[in-house]
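Participant: Predicted model follows, preceded by the sequence.
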Amino acid sequence: MQKLKININADVGEMAGQDKALMPYLQSCNIATGGHIGDNQSILATLELAKKNNVKIGAHPSYPDKENFGRVRPEITDEFLKASLEVQLLNFYSIADQNNAEVHHIKPHGALYHDLVNDKNKAELFLSVLDEIDVKTSIYTLKGGFLDTLGQKTHKIYHEGFIDRRYTADLNLVNRKKENALISEPKEVWKQLKSMHFDNTIIVDTGEKRHITAETYCLHGDHPKAVEILKFIHTQIK
């Protein structure tokens, strides 16, 4: 299958059962490193799947919180978080190195992703971990957040847009607890991607149009219609 030029990424290695079907449609992927889900076996299997499909590989670290799938900020110290991130990333890079898999980027997961956008101290902590373990990998994050502005000094940043999630007026994602947080229909997901990529605009939850910039676009790998959506997008772009 011919790859699309648009960089669509997905969170994988999360036991959602769709990774094999998703990979042919992706340019890049973010593999769970064990914080919210995953283990050495799932990391290795997903690395091999990505290599087979010529998909750029990313590490997908998170808060150490399997109970809430990393989507809730846990009450832990900065020291504990730092130690967990070091373990997750060192282990992931070790497995990748042993299997000749190049790591293209890092994309934080869930609550950690949003905290690194909105919390300067957390963003500094995360970047200090990358510095201490000598990781120069690119980073996927939202434009204008702390991880973006601080990370640009030492890392290549890819600004990310979410094609299966609704946005608020300040260009944050609508909380998953709200009914309108997730976009389910393939035509609506395509409409949002098309608007983002070709017009640099998005319709937010208030109905207003906002300017947005992104170089990579996320579709969550555990979305129940992820495969159907990617097939539809592929058809539309061709």
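Facilitator: Everything's here; your move.

Participant: alpha carbons only for contacts and neighbour counts from here, please
Facilitator: Will do.

Participant: what about Tyr158, which SS state?
Facilitator: Taking DSSP: H, G, I helix; E, B strand; the rest coil as the rule, one finds Tyr158 in the strand state.

Participant: My error: substitute Ala21 in the last question.
Facilitator: Look at Ala21: counting by three-state DSSP, its state is helix.

Participant: dump the residue contacts of it.
Facilitator: Val227 (Cα atoms under 8 Å, 6 or more residues apart in numbering).

Participant: put this beside the first:
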Amino acid sequence: MSPRIDINCDLGEGCASDAAVLPFISSASIACGLHAGSAATMQRTIRACLEHGVAIGAHPAFDDREHFGRRELQLDDDTLRAQLRYQLGAAASIVAAEGGRLAHVKPHGALYNLSARDPHTARIIAEEVARLDAGLRLVGLAGSASIAAAQALGLQIVGEAFAERRYDRDGRLCPRNRPGAVIDTVEAAMDQVRHLLERGAVIAEDGSEVRVIAATLCLHGDREDVIDFARALRATVEAAGFEVAAP
């Protein structure tokens, strides 16, 4: 039996390419209306995922459209919980109304990165996921505080690796404002993916090899070349002997 790995993409963020990406992925994390998207785009994207047999996840973020959810905000706990409940509840209700089921939750952008390093934020997110549905999977950076918090609450976890982002020597994603943090070319990204699949590790920005145990690979739906990228990622994963499937 071939090993399996998930390919996930962030969708519903207003990109015209969403529908063309769906044949190449197995999971989608759908914007819940605060950093991008709306009720209408959520419904439209959920319907498209159901048509293609793609597992559906919620992609909650900080309430910050101006910066696409990629600016870290300092929120009190009650405000963060309220924003999470608003987004997760909306996603779950629309999925249910369309006859599907929410499969996972993956924080977006700055909220994702904060939860990866900050146990307190990670625990709040995990608690809100469990409060909504203890059967949901929580997707987080492999080996991070986000994964640890979810495990502590008994949630199913999905460790994530990034096809198109550079890592530092501690296994964290390099900040986007750092030169080279985003892997621009498809070829260079596929080199990272092949190394990850073959060795369970990535080469960090300083040249060191960092262990990364992941069950899902992410590509970002807002890349200009996302269709070509998705096609190449699917081909690379399958050429390495992996079956592409949701967890």
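Facilitator: Ah, there it is. Note that the coordinates shown come from a computational prediction; the quantities given were computed from them, not determined experimentally.

Participant: what about the longest helix along structure 2, how far off from structure 1?
Facilitator: Secondary structure of structure 2 per DSSP state H: the longest helix is helix 77-97. Here the mean offset of helix 77-97 of structure 2 against structure 1 after fitting is 0.9 Å, by mean Cα distance after the TM-score superposition for structure 1.

Participant: Structure 1: matching residues for that helix?
Facilitator: The alignment of helix 77-97 of structure 2 onto structure 1 (TM-score structural alignment) covers residues 78-98.

Participant: Would you mind listing the buried residues in that stretch?
Facilitator: 81-82, 84-86, 88-93, 95-96 (16 or more other Cα atoms under 10 Å).

Participant: Report the two of these separated the most.
Facilitator: Across the buried residues of stretch 78-98 of structure 1, the longest distance by Cα to Cα is 22.4 Å; it joins Leu81 and Ala96.

Participant: Helices of structure 2, start to end?
Facilitator: Assigned by DSSP H, the helices in structure 2 fall at 18-21, 39-52, 77-97, 109-117, 119-132, 145-152, 186-199, 226-239.

Participant: What are the contacting residues of the longest one?
Facilitator: Residues lying outside helix 77-97 of structure 2 but in contact with it, judged by Cα under 8 Å, 6+ apart, are 32-34, 39, 42-43, 46, 58, 60-63, 101-102, 124-125, 128-129, 132.

Participant: For PyMOL, what selects the buried ones among these?
Facilitator: Buried subset of the contacts of helix 77-97 of structure 2, written as a PyMOL selection, criterion 16+ other Cα under 10 Å:
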select buried, resi 32+33+34+42+43+46+58+60+61+62+63+101+102+124+125+128+129
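
Participant: Spatially central residue for structure 1, please.
Facilitator: The residue lying closest to the centre of structure 1 (Cα atoms, centre = their mean) is Lys107, at 4.8 Å.

Participant: residues contacting that residue?
Facilitator: Asn30, Gly58, Ala59, His60, Pro61, Tyr113, Ile139, Tyr140, Thr141.

Participant: mind running it again at 7 Å?
Facilitator: By Cα atoms under 7 Å, 6 or more residues apart in numbering, the contact list for Lys107 of structure 1 reads Asn30, Gly58, Ala59, His60, Ile139, Tyr140, Thr141.

Participant: JSON lines please, covering those and showing distance to Gly13 of structure 1.
Facilitator: Formatted as JSON lines, the contacts of Lys107 of structure 1 follow (distance: Cα to Cα, whole Å):
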{"residue": "Asn30", "distance to Gly13 of structure 1": "8"}
{"residue": "Gly58", "distance to Gly13 of structure 1": "11"}
{"residue": "Ala59", "distance to Gly13 of structure 1": "10"}
{"residue": "His60", "distance to Gly13 of structure 1": "9"}
{"residue": "Ile139", "distance to Gly13 of structure 1": "18"}
{"residue": "Tyr140", "distance to Gly13 of structure 1": "17"}
{"residue": "Thr141", "distance to Gly13 of structure 1": "19"}
